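**Q** A predicted structure for the sequence below; I have some questions about it.
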Amino acid sequence: MTSSTVASESGSNDSLKSTTTKTSEASTKKEPTKSAEKREEDGFANPFEFVLTALGLAVGLGNIWRFPTRAFNNGGSAFLIPYIICAITFGLPAIYLEFLVGQYQRASPPIVFRRIKPILEGIGWGCAFVSTNVAIYYIVIIAWVGIYIVNLFRGHINIWNNCDNAWNNVSTCIDMVAQKQCRTSNPPGWNLTGTETHRPDEFIFLNGSCVDKSLHTGVKFISAPEQYLYVNIIQRSNGLLDINHINWQVFGSITICWVLTALLIWKGMKMLGKVSYITVVLPYILVVVLFVRGVTLEGASTGLYYYFLNPDYSKIMSPRTWSEALKQLCFSLSLGHGGLMSMASYNHPKSNCLLNAFIVIAGDTMMSVIGGAAVFSTLGFLANQRNVTVPEVVESGISLAFVVYPEALSQMPLPWLWAGLFFIMLFLLGMSSEYALTEVFCTCLYDQFPKLRTKKLLVVTLWCTLLYVIGLIFSSDAGFYWFELFDEFGAGFASVLSVTIEIIVLMYIYGHRHMKTDIVEIWGEARTKFGKYFGANSPYWRFNWMFMSPIIGGVLCGLCVWRDYPYNGDGVKYPPLFDYIGWFIALIPGSMIINFAIINMMRFQKAGYPLKTVFMLQKQHKSYPRISEGFTEKQKEDAKLLPEYEPWDVNNNNKRASLSDKSVEEGKSLKDNSKASVKSVKQELQDIRKDMKSMKEQIDDMKEELTMGPMATKSTSKN
C-alpha cells in the first residue's frame, strides 16, 4: 500500500478519536436541565411550606373517618401497637426514601426511574396512576362535605335530624333527638299501658309518638341522619348497575370542587405552599378544638374508655389486625402514590428530608390519634343521649363522619358552630390531599414535555376535565357503589405494590451502595457517633430497605389479594362485575411498567441506539459521573453508546445543536476524508493493476524471447 493511503487512514482515525473525546467530555460536564432550573423557580419558598404541603397530602379524610373505626374494630388502643410498629418499620423508611430520591434527582417518578434504566420508567408512571385513581373518587367525599356546608350556611342545621322532610320514609325513620322523650317515665304520645313489663328503653320515637319496638319485628329502622345521607344526598340505587338518573346536587358539588382544584394546581407549587398554611394548619387547630369540646361532654369518658382504656390485646395476634394497620398507614401517608417524591423534587436540594419524614409521619399519627379521641368522646356523649352502649353507635366507613358524628353535634349547645367547624375541617383536609394527588400527573407531564410548563392552564384544565368526566359516574344514583369500588381497589393493593417495587428497584437495581454515597454527597459524612448510627446514613435504613420493607410489603400484597368474593357478600348490589372492574383498576398502575418498557425499547431503537442501552444507567442520572468511574472496560465501551441528553431536555437544545453541528461537520469531514481515502485506494489499486499488467506483458515478452532465443541460435548454426 502507498504512503498516501496510510496517511489518509491515519487522518480518519484522528478525526474519530477527536469526536469520541469531545463526546466523552460532554458527558462528564453536564449542565442543569431545564426541569431542574424550573424547579428552582417554581419550588417552595422555604422548607416549612414543603413540610406543610407534604402533610396536606398525607393527612386527609381517612384520619377522621377510617382510623377511629379501624382502631375500634381491631382492639381499641391495642391497635396503636401494630400501627406504630408499622409506621416505624415501613412508613417512616418509605417516606424517607421517597423524599430522598425526589430531592436528590430533582425529577418526578417517571424520570427518576428512567434514568436508572429506561426499561423501568413505567414504575414512575404507575405511581402517578395510583394517585390518579385516588383523586378520581376522593373528590366525591369532598363534594358530599360541601353539600353539608351549604345547608349549614342556609340555616338548615336540623335538616338531617328530622323525619318530616320530603325524602324521609316516616314508617322507618327514627328521630334520634326526639328519642330522648321515650326515656322518660311518662313520655308524651305514649299510646300503650305503661306497665312494668314495658320499659322506656324498649320504645322508639316513630312517626310522632313513642311505640313499642317489639311490635315492629322485621322492620329495619333507619335514623334521620342516615336517611338524609343515603336518600337525599347520595340517592343510592339498588346496585352497581342500577343507573337511573343524575344526582344534580352531587353533580354540582363535584363540579365546583374540580374547579377549585384546577385553580390551585394551575398556580403551581409556590401557591400550594402558601395555601397549605390554611388547608393544613387550620384542621389541626379545629381538631384540637373539637377534642377539647368532646371531652367536656356528658358521657365522653365512656367513649374514651372504649377507645383508649379497653384494649383487646388478643387482636394483636391476628394477621388481619396487622394488615388493617399497614393498609391504613399506606393510604393515610399516600405511600407509592408518587406525590411525596414529586413534591420533594421541588424542595431545597440540601433540605433535611429525614427530619421532614419524621415530621410528616408524626403529624399524620397525631391527627389520627387526636381525631379518633375527638370522635369517640363525642360518640360517648351520643351513646349517653340514646341510653345505649358505645359499640351500638359506632359506624364504619363514611357513616361515622356523615351520620353518627353530625347527629351528636346537633345535640350540643350551639350545634351550628360545632357542625360548621367539623365539616370545614373535613373540607380543608380533603382539598389539601386532592390537589396534591391531582398535581402528581401534571408534574410528570411537565418533566416529560418541558414546553408544557408554559401552557400550565391548558394542561391543568384538560387533565382535571378528563378526571371530572371519568368521575361523572359518581353523580348517578349508582354512584355510591362505584365509590366503594374505587375505594376498595383504587388505592390499597396498588399503593402497597407500588411502594414495594420502588424500594426493591432502588436497593437491588440502582444499588444500596450508590444510595449510601448519594446521601453522603448531599449531607456529607456523619460527624458524630449518634449521627453515624441514627442519622441520615444509618445502617438501619439500608437494612430496612433491603430486607424488612420488601418482606412486609410483599406479605401485605398477598393479604390484599386473599379475601372473600364477591365483595361484601352481596351478589346483587355487588355483582361479579364489581370485582372484575375493580381488579382492572387496581392493575392499571402495574400495567404501566410493561407498557413503558415496550415504548422505550421502540423509542431507543428508532433513535438508533442499541437495545441494551435501555437496560443501562443513563448519563442524565445525577450520580452517573461518579458511578461511571468504577465501570469495567467493557462497561465503558458500552457507555459510549448511551444518549448524551434526554430527548425533551430543551435547556441543552442550543448546546446540543452546536454539538450536533460540530458532529455533522466532523462527520462530513470524516466522510469526505473517507471518500478521498477510498478514491485514493481505488486509484492506487488501478495503478497497481496497470503496473501488474505492464509487468505481466514484460514477463510474457521475456518468456517469448527466451523461447525464441534457442530456436534462433539453432537456425543460425544450420546456415
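**A** Yes, it's here.
**Q** drop to CA atoms for contacts and neighbour counts, all remaining ones
**A** Fine.
**Q** what segments of this structure are strands?
**A** 173-174, 203-206, 209-212, 222-223 (DSSP state E).
**Q** most tightly surrounded among the ones you listed?
**A** For those, the largest average neighbour count (mean count of other CA atoms under 10 Å) is found in strand 173-174, namely a mean of 24.
**Q** tell me which residue is most central in this protein.
**A** H337 (1.0 Å; CA atoms, centre = their mean).
**Q** okay, now the one to match up with it:
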Amino acid sequence: MTSQTQSARPKTRESWSSRPAFIIAAISSAIGLGNIWRFPGVAYENGGGAFLIPYLIALFTAGLPILFLDFAVGHRFRAAPPLALRRITKKLEPLGWWQAIICFIISSYYAAILAWALCYVWFSLRQSWGDDAATFFAVDFLKATDPGVTPTVVPAIFICLAVIWAGIIIFAALGLRKGLQLANRITLPALVVLFLLIVIYGVTLPGAADGLNTFFTPSWEALADPTVWIAAYGHIFFSFSIAFGIMLTYSSYLKKRSDLTGSGVVVAFSNTSFELLAGVGVFAALGFLANRQATTVAELEGITGVGLAFITFPTLLSEMPGGQIVGVLFFLSLVFAGFTSLLSLMQVVIGSVADKTGWSTARSAIFSGLITGALSLVLYSTSAGLSILDVVDAFINNVGVVASAIAMILALGWGTKILPTLAAHLNAVSSLHVGRLWSLMIKVVTPAILIVIFVTGTWSYIVDGYGGYPTWFIMVAGWAMLGVVAAASLLLSFSRYRRPFAEDYDPETQFDLTDTSYHHAKGD
C-alpha cells in the first residue's frame, strides 16, 4: 500500500462507543412495529402455542445463522452493503445497492405509519374515532381513495410525517454516538416500560384470561401443515432485520475486538422476548374486547397488521376504563418502536452514500433524509397513500427482500469461497464459535426454505394479483417499482467511488486471524 493512499484515509471511521451500545442499537432495530402487531396475529393464525415450536426452530436454523453472516460481512469488510460486498467481489456490488435501495423504499413508507401513530397519540386523548374506528381511520383520517382517483394532500398526515422526518434527519446527522446511540438510549427503555404498563394493565381486565388462552392454546395438528413452517421462517426472517443491509451496516461500525456471535444471541433473544410480551399484551386486550362484545377472540376482525393498531385497538380503547391513557401509551409505544427501526433503515442508505461519495456523516444524512423524506411526503401524505403503501410493502418485502436474502446467501455460500473466511473471522473475534452446522444452515437449509417462500409468494402475485387492486396499479406500484430498484442498483454500481481507499481495502491487513489477541474477545 502506498504512502499516498494511506495518507488519503481518514484518521478514524465512525464506531459505536462500546459493544453494549451496538447491542442496544441492534435490539432497537429488530424491535419494530412488526413485533407489536404482526407476531401475535401470525402465531394465532398458525397454531397458537404450537407455533412456538417452528418459531424456535426457525430462530436457530435461519435467524441466528443469517444474523451471524451479516455481522461477519459487515465487521470484516467495514462498510455499508454496496462497498462491503464489492470488497468480496466487484460482481456483488449491485446486490449491495439492491439492499440499500430497498431500505430507502421501506423507509419512505415506514415513516408514514409512524406519522399515523403520532397522530393517534393526539386522537387517543379525545377518542376522536367515536363509535366507528374503521370509518374514522380510512375515511375521516386517511381520506383514502381508490387507485386512479386524483389524490389530495391530507394536512394532518403531512404535518406528522414532516415532524418524523425532521427528527430522523437530526438524529442521523449527529452521527453514531451523538445521534443513534442517544435515540436508542431514550426510546428502547421507554418502549419497554410503556409496553410493560400496557401488559400489566391488560392482564387485569375482564376476559383477559380468555384472550391469553386463545393465544397460547396449541393446535398441534398445525405442525403438520407446511404453510405454518413457512410462516415461522418468514416471520423470523423479517423480524430480525437480516439479509437486507441493516445488521451488516451496524456491525461495520464495531471495533475490532467485538464478540459478534455473543452479541447476536443477545439481540435474537431480546427480540424474541419482546415478541412474546407483545403477544401477551395484545391478546389480553383482545380477550377483554371479545368479553365486552359478548363474542370470542376468533370472531373479532383485525387481529394483525394495520387493522389491529388503527381499528381494533381504538375500538378496544373506547370500551376500556382509562382508555385515553392506555391509548397514549400504546401509540407512543408504536412511535418509539418504529423510530429507531427507521433510523436503522436510513443508516444503510446514509452509509452507502457516504462510502460512495466520501461525504461526511452529516452531509450524507441530510442528503439521504431530504430525498427519502420528499418521496415519503409526495406519496404517503395523500389520500392515495394507503393503497400505495399496501402494494409497495407487499412487493418490497415478499419479493424484494426475500430475493435479496436468497442472492446473498447463495453468493456467499456457493458463488464465492468467502464462507470459510467469514467463519474463521467469527471464531477469531467471538466467544461462541460456528462450525460445519452453521455452514450447512447457510448453504442448504435456509436458502431452500427462502426459495419456497419466494416462489410461492411471487407466483401468487403473478396469478392472483394482490389485495383486489386493479392490474395496472399492481404493475406500477409493484412490479415496475422492483424493476426501477434493479435498474438503479446496476447504474449505481458503475459510478466511481470518491474515496481513494475504497478500491484497495485489504481485510487481511486489518484482521490477522492468527493474532491471538482477537480470540474470545470480551468486547470493548
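**A** Received it, and whenever you're ready, just let me know what you need. Fair warning: this is a prediction, and the values are worked out from it, not measured in the lab.
**Q** mind checking which of the strands of the first structure is nearest F358 of the first structure?
**A** Of all those, strand 222-223 sits nearest to F358 of the first structure, with 42.1 Å by CA to CA.
**Q** off-centre distance for the closest one?
**A** 38 Å (CA atoms, centre = their mean, to the nearest Å).
**Q** ok, stretch 318-333 of the second structure next?
**A** For stretch 318-333 of the second structure, the distance to the chain centre is 25 Å (CA atoms, centre = their mean).
**Q** trace N184 of the second structure over to the first structure, please.
**A** N184 of the second structure maps onto S276 in the first structure when the alignment is built from TM-score structural alignment.
**Q** can you report how many residues neighbour that match?
**A** 21 (other CA atoms under 10 Å).
**Q** coming back round to it: does the residue nearest to the centre of the first structure really touch N133, like I thought?
**A** No: taking CA atoms under 8 Å as the definition, H337 of the first structure is not a contact partner of N133, at 9.6 Å.
**Q** how about the strands of the first structure in a markdown table, adding distance to I699 of the first structure?
**A** Shown next, in a markdown table, are the strands of the first structure (distance: least, CA to CA, whole Å):
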| stretch | distance to I699 of the first structure |
| --- | --- |
| strand 173-174 | 124 |
| strand 203-206 | 131 |
| strand 209-212 | 135 |
| strand 222-223 | 121 |
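**Q** looking at those strands, spot the one closest to Y83 of the first structure.
**A** Nearest of the strands of the first structure (CA to CA): strand 222-223, 32.8 Å.
**Q** which other helices and strands does that closest one contact?
**A** On a contact count with 3 or more CA pairs under 8 Å, 6 or more residues apart in numbering; DSSP states H and E, strand 222-223 of the first structure meets strand 173-174.
**Q** quick one: residues contacting the nearest residue to N184 of the second structure once chain neighbours are set aside.
**A** In space, and not counting its chain neighbours, N184 of the second structure is closest to A25: 6.0 Å by CA to CA, 6 or more residues apart in numbering. If you count contacts by CA atoms under 8 Å, 6 or more residues apart in numbering, A25 of the second structure has them with L180, Q181, N184, T340.
**Q** A25 of the second structure matches what in the first structure?
**A** Using TM-score structural alignment, A25 of the second structure lines up with T53 in the first structure.
**Q** same question, A231 of the second structure
**A** Per TM-score structural alignment, A231 of the second structure is aligned with E324.
**Q** from V404 of the first structure, how far out is the residue lying closest to its match once chain neighbours are set aside?
**A** Distances taken as CA to CA, 6+ apart place R70 nearest to E324 of the first structure, at 7.3 Å, with adjacent residues excluded. For R70 of the first structure, the distance to V404 of the first structure equals 16 Å [CA to CA, to the nearest Å].
**Q** these two - which one has more neighbours?
**A** V404 (22 against 18).
**Q** what distance do you get for that one to I222 of the first structure?
**A** 12 Å.
**Q** picking that back up, who's in contact with the residue nearest to the centre of the first structure?
**A** Per CA under 8 Å, 6+ apart, neighbours of H337 of the first structure: C127, A128, F129, V130, S131, L437, S495, S498, V499.
**Q** OK, contacts around the second one?
**A** In other words, A128 of the first structure. A128 of the first structure neighbours (CA under 8 Å, 6+ apart): P109, H337, G338, G339, V440, F441, C444, P589.
**Q** is the fourth one in contact with L437, as I believe?
**A** Think G339 of the first structure. Yes: with contact defined as CA under 8 Å, G339 of the first structure counts as touching L437 (6.3 Å).
**Q** now stretch 542-560 of the first structure: which residue numbers in the second structure?
**A** Against the second structure, stretch 542-560 of the first structure falls on residues 439-457 (TM-score structural alignment).
**Q** please point out which parts of the matching stretch sit buried.
**A** S439, M441, I442, K443, T446, P447, I449, L450, I453, F454, G457 (16 or more other CA atoms under 10 Å).
**Q** export those to a markdown table and tack on distance to L276 of the second structure?
**A** As requested, these are exported to a markdown table (distance: CA to CA, whole Å):
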| residue | distance to L276 of the second structure |
| --- | --- |
| S439 | 29 |
| M441 | 25 |
| I442 | 27 |
| K443 | 30 |
| T446 | 24 |
| P447 | 27 |
| I449 | 24 |
| L450 | 24 |
| I453 | 24 |
| F454 | 27 |
| G457 | 26 |
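**Q** and the residues you listed, which of them are in helices?
**A** Judged by DSSP state H, these include S439, T446, P447, I449, L450, I453, F454, G457 as members of helices.
**Q** can I get those residues in CSV with distance to D131 of the second structure?
**A** As requested, those are arranged in CSV below (distance: CA to CA, whole Å):
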residue, distance to D131 of the second structure
S439, 55
T446, 46
P447, 47
I449, 44
L450, 43
I453, 40
F454, 41
G457, 37
